[in-house]
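Sequence and predicted structure, then a few things I'm wondering about:
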Amino acid sequence: MKLKKWIIAIIVLIIVIIGGRILIKDYFFPYAHKDAVIKYSKEYNLDPLFVLSVMKAESGFNPDATSHKNAVGLMQITKETGTWIAEQMKMENFNVNDLYDENTNIKMACWYLNNLSKEFDGDRDLIVAAYNAGRGNVNKWLKNNEYSGDGKKLTYIPFKETKHYVDKVNIYYKIYKRLYN
């Protein structure tokens, strides 16, 4: 009788563990907008799990999200940055309302992340910091000995919001890699 109870307990535990993993993947760390994320990640040489991590941090996968800084859509692109990206991408007839279109928002964000990756030699922390605080700020920080010892990596991020954001994206990225790799 004791053996039967142990077997039932083990089966229940396995179901809870498997169910918990499915719950975490489906509700907390979904592979949202999979087709667009895969397509544009590949086109712009990015890890799709990294793109998902940024998307989760930016909007929580809400395509209608608007921030207090007027950033919009899944990847929270500001209208000014969106207009600049559209010019760089040579997008004809771009309208800032296009940023609410999931496909357009993901494509433009992937282009921008790739552009930042080229500028910052693929350093994920610098890419994420620049996505949040702007490339100009990151370049200033890299030139300041208080924030960078070598001009290539940041030892300190002076904006608390950006430091928190970089940490959040890195945590999400580790979780996504663990769940989907």
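That came in fine, so what should we check first?

Could you use CA atoms for every contact and neighbour count after this?
OK.

my read: residue 82 touches residue 96, true?
Yes - with contacts counted by CA atoms under 8 Å, residue 82 reaches residue 96, the gap being 6.9 Å.

okay, and the common contacts of those two?
Overlap of the contact sets of residue 82 and residue 96 (by CA atoms under 8 Å, 6 or more residues apart in numbering) is empty.

which one of these two has more residues nearby?
residue 82 (24 against 17; other CA atoms under 10 Å).

which residues touch the closest residue in space to residue 41 that isn't next to it in sequence?
Setting aside the residues directly before and after it, residue 41 is nearest to residue 48 in space (CA to CA, 6 or more residues apart in numbering), at 5.3 Å. Going by CA under 8 Å, 6+ apart, residue 48 touches 37, 38, 41, 42.

Centroid-nearest residue for this protein?
residue 54 (1.0 Å; CA atoms, centre = their mean).

My read is that that one contacts residue 76, right?
No - assessed by CA under 8 Å, residue 54 is found out of contact with residue 76, at 9.5 Å.

what are the ranges of the helices in the protein?
Assigned by DSSP state H, the helices in the chain fall at 2-23, 34-43, 48-59, 79-89, 102-119, 124-133, 135-143, 160-180.

Show me how far the third one is from its chain's centre.
Helix 48-59 has its average C-alpha position 3 Å from the chain's average C-alpha position, going by CA atoms, centre = their mean, to the nearest Å.

Comparison target below:
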Amino acid sequence: MKKIIIIILFILLLFMGINIGLKLVYPLHYTEYIIKYSSEYEIDPHLVAAIINVESNYDVNAKSQKEARGLMQISPTTAKWASNKLNMEDFSLESLYNPKTNIQIGCWYINVLNEEFNGNLKLILAAYNGGSGNVNKWLKNDEYSKDGENLHDIPFKETDEYVKKVLKNYSMYKKIYKNTFEQGQNKLDSLLGNSIIILKKMLKQFLANI
């Protein structure tokens, strides 16, 4: 009986370890804003979470060489367009480092692309990374689109890899956080998420001192 209990405990610890490991690779933070704005703009919150992970790995201070900022790496052009459409008062590019503002604009933009590309996720993601103008050009080119409605080849390597990476992340987020965005569950995941942030910071400090 004692051996059976030990085996069960071992299996439970192993499962917990795997679960924590997965959440280190596929973290989830700022669920309050993800839930609020994904609901407002009718987007799957798992998709928003996946895009944030690919774009910035949940680093609110992330900034790209192209000046894209924050969690969802919003470009200055998109930010100014969105802030006007959303009537954001006292908006500046520094506002993109605010998780609430960044996620709101990111979700708004995904919704815009969703309407433009009729819910075609691959096109939406390609446009989010490579620009909707380029996607529309590719759709008119039979070298990249056989039917004018879907992309069978993406000429930008970065955009092609981005789409594949987000789709993979999206699949993982739906599995790992299956019930997370249901009422009440997100608080538990937020607590775990905060613990993971602390653990990651400690790990970085440890590696920096080696």
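Perfect, thanks for sending it. What you are looking at is a predicted structure, and each value in this text was computed from that prediction instead of being measured.

mean distance, stretch 7-20 of structure 1 to its aligned residues in structure 2?
If you overlay the two and look at stretch 7-20 of structure 1, the average distance to its match in structure 2 is 2.7 Å (mean CA distance after the TM-score superposition for structure 1).

where does that stretch sit relative to the chain's centre, distance-wise?
Counting by CA atoms, centre = their mean, stretch 7-20 of structure 1 comes out at 33 Å from the chain centroid.

now do stretch 34-47 of structure 1
So, by CA atoms, centre = their mean, the centroid of stretch 34-47 of structure 1 is 12 Å from its chain's centroid.

okay, that stretch sits on what stretch of structure 2?
Taking TM-score structural alignment as the measure, structure 2 aligns residues 31-44 with stretch 34-47 of structure 1.

Also stretch 131-149 of structure 1?
Going by TM-score structural alignment, stretch 131-149 of structure 1 lines up with residues 128-146 of structure 2.

For that stretch, measure first residue to last.
Using CA to CA, to the nearest Å, the end-to-end distance of stretch 128-146 of structure 2 comes out at 22 Å.

now stretch 138-147 of structure 1
Rule used - CA to CA; the end-to-end distance of stretch 138-147 of structure 1 is 10 Å.

Tell me the buried residues in that stretch?
138, 139, 141, 142, 147 (16 or more other CA atoms under 10 Å).

Which pair of those residues spans the longest distance?
Pairwise distances across the buried residues of stretch 138-147 of structure 1 peak at 10.6 Å for 139 and 147 (criterion: CA to CA).

Overlap in contacts, those two.
Common neighbours of residue 139 of structure 1 and residue 147 are not found (criterion: CA under 8 Å, 6+ apart).

re the thing from before, in contact with the nearest residue to the residue nearest to the centre of structure 1 once chain neighbours are set aside, which residues?
Counting by CA to CA, 6+ apart, residue 54 of structure 1 lies nearest to residue 169, which is 5.8 Å off, once chain neighbours are set aside. Contacts for residue 169 of structure 1 (CA under 8 Å, 6+ apart) come out as 53, 54, 57, 128.

one more time with 7 Å, if that's ok
Residues near residue 169 of structure 1 by CA atoms under 7 Å, 6 or more residues apart in numbering: 53, 54, 57.

Tell me how far residue 162 of structure 1 lies from residue 169 of structure 1.
Relative to residue 169 of structure 1, and taking CA to CA, residue 162 of structure 1 is found at 10 Å.

The strand or helix carrying residue 203 of structure 2 aligns to what range in structure 1?
Using DSSP states H and E, residue 203 of structure 2 sits in helix 185-208. Aligned by TM-score structural alignment, helix 185-208 of structure 2 corresponds to no residues of structure 1.

and the angle from that helix to helix 31-40?
Angle, helix 185-208 of structure 2 to helix 31-40, by axes from the mean of the first three to the mean of the last three CA atoms, to 10 degrees: 130 degrees.

now helix 185-208 of structure 2 against helix 2-25, angle please.
Relative orientation of helix 185-208 of structure 2 and helix 2-25, computed by the same axes, to 10 degrees: 80 degrees.
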